[in-house]
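Enquirer: pasting the sequence and the predicted coordinates here, then a few questions.
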Amino acid sequence: MIKTHKIKLYPNATMQRAFQRLFDYRRYCYNLALETWNSMYDESLLMDDKSLRPNERKVRNELVNNKQDWQYRLSARVLQLAVHDLAQGWQNFFNPQMPNHRQPRFKSKKRSRNTFTTDRAQVLNNRLRLDRPRGCTSWYDIRMAESVRWIGQLKTATVVEEADGYYVALAVEVYESVTIKNGHVVTGVDANIARFDYRDATGYQSVSTMTAKLLRLYERITHYQRLLARKRLANPSHFRSHNYCATRAKLQRDYQKVTRIQLDLLHKFTHHLVQANDVVAIEDLDNLHMRMNKHLAKNLHRSLFGRFKEIMQYKCTWNGVKLVMVDRFYPSTQRCSQCTFVKTGADKIALEGNRLHRTGHDQYMCYQCGANMRRDQNAVENLIQYAMVN
């Protein structure tokens, strides 16, 4: 299996300039490959010949055969891996299992993320050594903030620029056996806005995804966004002043803090789940259509349903835990975990509860057996029962 470790880099001034050249070169190669890809496809339609359809090999050979002299002073792997990323983007676009993947588009210097990938990097004495381009005399190893967590073969190294510096994501192929757990300890995770509810050995627990610190950061982000919008409206032609750039840097740092806090919460929670349980049941929610509700879109996006599912999928694979994806149409909220009665019609529980029976949002009352419990606890029990049957 392949595991990725993200580490902060401390390059000197020479390597920082080299990073910027490689960032620009990767964007140039991607845009040129996309233009070549579209030209080949248009030609195949014009000639009505499917053999002229573009693919990764044809586009890569076309770019390599027409390289300019200045391109030989930069890494050849950046060009080839940029074409590989483009081919993967087209493959995802035509994949019926990824209906929401958009068509590859040209990358803008102002809006695109600064990044490049190479598969010839090495880690020597806690330093990252990138492949030296042809004719380059000044080239240095880059100090890393920590050693690589995984032991194995280094496949790729992706360098990215963020608000507080440079980072590298090292993809390491790890050769280790995974022991499948016996499946005796089962739990279910009910995803709600701003929290996850689950059951462990001590009872029902809840993990919040919107802490007080996150709420303060959200308010600061809103403030900075308003400041930037006013500067753009006041002077649309020349709004990129020093104050504008400083405010944008503050906004980027706050976004980075939010991302790190959210990932820290998710990684700690998912690690606890896979270590303490053998089978975990989660809901396969339709995140895209759920966020179409204009009243709940922002809170749903901040609740991290999609990211939670992604992390659980690979962590369960790493630890031998069985992950049960509960069908999105399974009535875990409407079904009684005591007598299996399912509420329908006017008896169903909505976001505000049930007005007909005067029950609140967090209350579940069964109209058949009379069970009265918290709504989230009932949903967790239903998910556990679904996992035990399936």
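Expert: Here it is on my side, so go on. Numbers count the residues shown, from 1 in each chain.

Enquirer: all contacts plus neighbour counts: C-alpha atoms, from now on.
Expert: OK.

Enquirer: what residues of stretch 268-277 count as buried?
Expert: Within stretch 268-277, the residues scored as buried using 16 or more other Cα atoms under 10 Å are 270, 273-274, 276-277.

Enquirer: alright, now check it against this:
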Amino acid sequence: MKVRYTFRCYPTDAQAQELSRVFGHSRFVYNWCLRLRTDAWANGERINYNQSSAALTALKRTPEHQWLNEVSCVPLQQSLRNLQTAFGNFFSGRAKYPRFKGKRDKQSAEYTTSAFKYSDRVLSLAKIGRLKVRWSRPFLSSPTTVTISKTCTGRYYVSLVLDEQPHRFEKTGESVGVDLGINRLATLSNGERIPNLKFTRTYEKKLAKAQKSLSRKTKGSGRWNRQRIRVARLHEKLTNARIDHLNKVTTDLVRRFDVVAVEDLNVRGMVRNRKLAKHLSDASFGRFVSMLEYKCAWRGKELVKIDRFFPSSKRCSCCGYVAQTMPLNVRNWYCQECHTEHDRDENAAQNILNFALGQRVNAHGATVSL
């Protein structure tokens, strides 16, 4: 199984200068090839990866582009592969048309096995040398691909692609339904409630003040650049805090339960509601589900996604009665059939679990009444 681990690294000043050159060369090749393929498409032609690779070889031989030979050829070639992947995602409908890379965006360069050496936690890159890496977690196999990146805040990271079989958690025999929400990040079918820490609300005053200060400075000046980095660090701190919380919650769920059931929410459509868009984005439902998905696959657990049109909130988990309407402001309701009082989120989580278990039984040929 292919896994990716990311570690913080600390290049020396000379290495940082060389990495800046590698990033710039890789960015130039990516943008140059994107322009080449875009112009060719406008003229009714199509350029594939092999043709773009041959064009890059010819470009490096021209006198005005001899500087492309100053760095390792592997990151430049990988830029073409990344662009090919971007076009593949575009034509498959999974992403928008590739855009040009900017020097103030996140920078990255990818190295394959021919351009790096790894042995006993010592990583050396071609024409860069040995990197100081903070190895924060153990792994057994050797990396097949190394990607070094620099964030907008000036921090460097090394990402390793490994072929490993992650450690599987012990089976507990327990199942749980999870209902996602804004007031509470998740409500479990067993009654547990996971709070939504609302990180955007925590940092929004600091961000507003920092961004206001940035807008008052002359764009491109030294003070503007320093303030831009301060704003980027606040955004990075917010993102890291959110991801850390989601990682802890999802790992705990996968560790404790063998079957985790969630709704297949249309997050892209939900954020079009301008009144809830900020809160939905802050809760990160999509990232929450994607984390559950890959962690269940890694740890030998099962994730069941329920159809988004299943009336989990309006359905009574005791008798199956379905209410006609259920506005968002209704958090508790009485069933007209069995007269049971329900907490909206807990009832939805129980319905999600019941439906998921029914789906699993049906998959084995049994008949279940839902």
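Expert: Yep, that arrived. Just so we're clear, the structure is a prediction, and the values are computed from it rather than from any experiment.

Enquirer: quick one: TM-score?
Expert: After superposition, the two chains reach a TM-score of 0.89 (TM-score structural alignment, normalised by the length of the second structure), with 352 aligned residues with a Cα RMSD of 2.1 Å.

Enquirer: dump the buried residues of stretch 268-277 of the first structure into a markdown table; add distance to residue 113 of the first structure as well.
Expert: Listed next are those as a markdown table, based on distance: Cα to Cα, whole Å:
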| residue | distance to residue 113 of the first structure |
| --- | --- |
| 270 | 28 |
| 273 | 33 |
| 274 | 33 |
| 276 | 38 |
| 277 | 38 |
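
Enquirer: let me know the closest of those residues to residue 212 of the first structure.
Expert: Distance to residue 212 of the first structure across these (Cα to Cα) is lowest for residue 270, with 21.0 Å.

Enquirer: name the nearest residue to the counterpart of that closest one in the second structure, ignoring sequence neighbours.
Expert: Applying TM-score structural alignment, one finds that residue 270 of the first structure aligns to residue 250 in the second structure. Among residues not flanking residue 250 of the second structure along the chain, residue 292 sits closest, at 5.8 Å (Cα to Cα, 6 or more residues apart in numbering).

Enquirer: before we move on, what about residue 278 of the second structure?
Expert: Leaving aside its chain neighbours, residue 278 of the second structure sits nearest to residue 271 (7.7 Å; criterion: Cα to Cα, 6+ apart).

Enquirer: tell me the contacts of the alignment partner in the first structure of residue 53 of the second structure?
Expert: In the first structure, the residue matched to residue 53 of the second structure (TM-score structural alignment) is residue 60. Residue 60 of the first structure is in contact with 33, 80, 83, counting by Cα atoms under 8 Å, 6 or more residues apart in numbering.

Enquirer: surely residue 60 of the first structure is within a helix?
Expert: Yes: the assignment for residue 60 of the first structure is a helix, going by DSSP: H, G, I helix; E, B strand; the rest coil.

Enquirer: rewinding a little: and in the second structure, which of the contacts of residue 60 of the first structure remain?
Expert: Among the contacts of residue 60 of the first structure, the contacts conserved in the second structure (both residues aligned by TM-score structural alignment, their matches' Cα atoms under 8 Å) are 80, 83.

Enquirer: from the contacts of residue 60 of the first structure, which land in helices?
Expert: 33, 80, 83 (DSSP state H).

Enquirer: closest to residue 72 of the first structure among the residues you listed?
Expert: Proximity of these to residue 72 of the first structure, judged by Cα to Cα, is greatest for residue 80, which lies at 13.1 Å.

Enquirer: what do we get in the second structure for that closest one?
Expert: Per TM-score structural alignment, residue 80 of the first structure is aligned with residue 77.

Enquirer: now do the strands in the first structure.
Expert: Per DSSP state E, the first structure carries strands over the ranges 2-10, 115-118, 122-124, 127-129, 142-144, 153-162, 165-173, 186-192, 195-200, 203-208, 279-283, 322-326, 363-365, 372-374.

Enquirer: which one in the first structure is aligned with the residue nearest to residue 278 of the second structure?
Expert: Under TM-score structural alignment, residue 271 of the second structure pairs with residue 291 in the first structure.

Enquirer: do the same with residue 221 of the second structure
Expert: Match for residue 221 of the second structure (TM-score structural alignment): residue 241.

Enquirer: neighbours of its match, how many?
Expert: 10 (other Cα atoms under 10 Å).

Enquirer: returning to that earlier point: buried subset of the contacts of residue 60 of the first structure?
Expert: Neighbour counting over the contacts of residue 60 of the first structure (16+ other Cα under 10 Å) leaves 33, 80, 83 as the buried ones.

Enquirer: so who does the last one touch?
Expert: If I follow you right, that is residue 83 of the first structure. So, once contact is read as Cα under 8 Å, 6+ apart, residue 83 of the first structure ends up touching 29-30, 33, 56, 59-60.

Enquirer: from those residues, pick the one nearest residue 215 of the first structure.
Expert: Nearest member of these to residue 215 of the first structure, counting by Cα to Cα, is residue 30, at 37.8 Å.

Enquirer: measure the closest one to residue 42 of the first structure for me?
Expert: Per Cα to Cα, to the nearest Å, residue 30 of the first structure is found 18 Å from residue 42 of the first structure.

Enquirer: these two: which is more packed in?
Expert: The neighbour count for residue 30 of the first structure versus residue 42, taken as other Cα under 10 Å, is higher for residue 30 (25 against 15).

Enquirer: I figured the more buried one hits residue 86, correct?
Expert: Yes: assessed by Cα atoms under 8 Å, residue 30 of the first structure is found in contact with residue 86 at 6.9 Å.

Enquirer: now residue 206 of the second structure. Nearest residue, chain neighbours left out?
Expert: Nearest one to residue 206 of the second structure, counting by Cα to Cα, 6+ apart, is residue 234 at 7.9 Å.

Enquirer: please pull up the equivalent of that neighbour in the first structure.
Expert: Mapped onto the first structure by TM-score structural alignment, residue 234 of the second structure lines up with residue 254.
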